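*Asks:* missing the sequence, but the structure's below:
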């Protein structure tokens, strides 16, 4: 039974990691300056764009290898709450924040449950 839950957590961790890695990479590829200006247009400090991009890119990698899953998931959940509240809420659920809502749900799941299967954390912490 335990392995079944760990396989599910692993799948969610990989999906979330890939998704955020590519979102962070896109911010770097499109130029952080333009992302910074966009954040400023939302009333957020422009420097926030740099922080978000780094967390998404590096957090995605960390999730893929299973390093600091709970902490990274907390950071990504906070980013999703911000994205929903500052960017997508006005568009409504469908066609607006439904994708962000799903990512938030996955991040919260991993924050609560972690993911030990095939993770660096399990090697470092010797939890298996």
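*Replies:* Perfect, I can see it now. Everything numeric in this text was worked out from a predicted model, so none of it was measured.
*Asks:* from now on I want contacts and neighbour counts done on CA atoms only, so please keep to that.
*Replies:* Noted.
*Asks:* state the distance from the residue lying closest to residue 97 once chain neighbours are set aside to residue 2.
*Replies:* Once flanking residues are discounted, residue 97 sits nearest to residue 88: 5.1 Å by CA to CA, 6 or more residues apart in numbering. Residue 88 sits 37 Å away from residue 2 when distances are taken as CA to CA, to the nearest Å.
*Asks:* next, the one to line up against it:
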């Protein structure tokens, strides 16, 4: 019999990881120039841009598979905090053109990952 809580955790993991993975794949395919420019603008070393590949490819895969989910989710939280600080801080209290919060997507990734840190992967995961 399916456990609703574990099925819900699986859906949350697949949604968070799957949606964030698209961002990582785009950066992998098109380069890290934008991330590097944001780091340079904040006087940070541009080699840190490679960290976004961990936060948007490795961590989402960990979360989706349920492998070290809490660590993967923590990496996503850190990645999203860096994105907000380096790129989106001016939008923190802004509304989008459609009336929603300007940082809805970043907020979704950040707070869903934060919830997974507390929830864990559930039963449906790869075994480590």
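*Replies:* Yep, it's here. The model shown is predicted, which means the values in this text are computed figures rather than measured ones.
*Asks:* more crowded one of residue 88 and residue 2 of the first structure?
*Replies:* Comparing residue 88 of the first structure with residue 2 by neighbour count (other CA atoms under 10 Å), the higher total belongs to residue 88, at 19 against 6.
*Asks:* touching, that one and residue 99? I think so.
*Replies:* No. Taking contacts as CA atoms under 8 Å, residue 88 of the first structure lies outside contact range of residue 99: 9.9 Å.
*Asks:* chain neighbours aside, what residue packs nearest to the residue nearest the centre of the second structure?
*Replies:* Centroid-nearest residue in the second structure, with CA atoms, centre = their mean: residue 76, separated by 3.9 Å. For residue 76 of the second structure, ignoring the flanking residues on the chain, the nearest one in space by CA to CA, 6+ apart is residue 55 at 5.2 Å.
*Asks:* go on, residue 14 of the second structure?
*Replies:* That would be residue 64: by CA to CA, 6+ apart, it lies 4.9 Å from residue 14 of the second structure.
*Asks:* what do you get for residue 39 of the second structure?
*Replies:* In space, and not counting its chain neighbours, residue 39 of the second structure is closest to residue 46: 5.8 Å by CA to CA, 6+ apart.
*Asks:* related to what we said a few turns ago, relative to residue 42 of the first structure, how far out is the residue nearest to residue 97 of the first structure?
*Replies:* 11 Å.
*Asks:* now do residue 17 of the first structure
*Replies:* When distance is defined by CA to CA, residue 17 of the first structure is 26 Å away from residue 42 of the first structure.
*Asks:* neighbours of residue 54 of the second structure, how many?
*Replies:* Residue 54 of the second structure sits with 17 neighbouring residues when counted by other CA under 10 Å.
*Asks:* could you check how far the nearest residue in space to it that is not next to it in sequence is from residue 2 of the second structure?
*Replies:* Leaving aside its sequence neighbours, residue 54 of the second structure sits nearest to residue 75 (CA to CA, 6+ apart; 7.6 Å). Taking CA to CA as the measure, residue 75 of the second structure falls 29 Å from residue 2 of the second structure.
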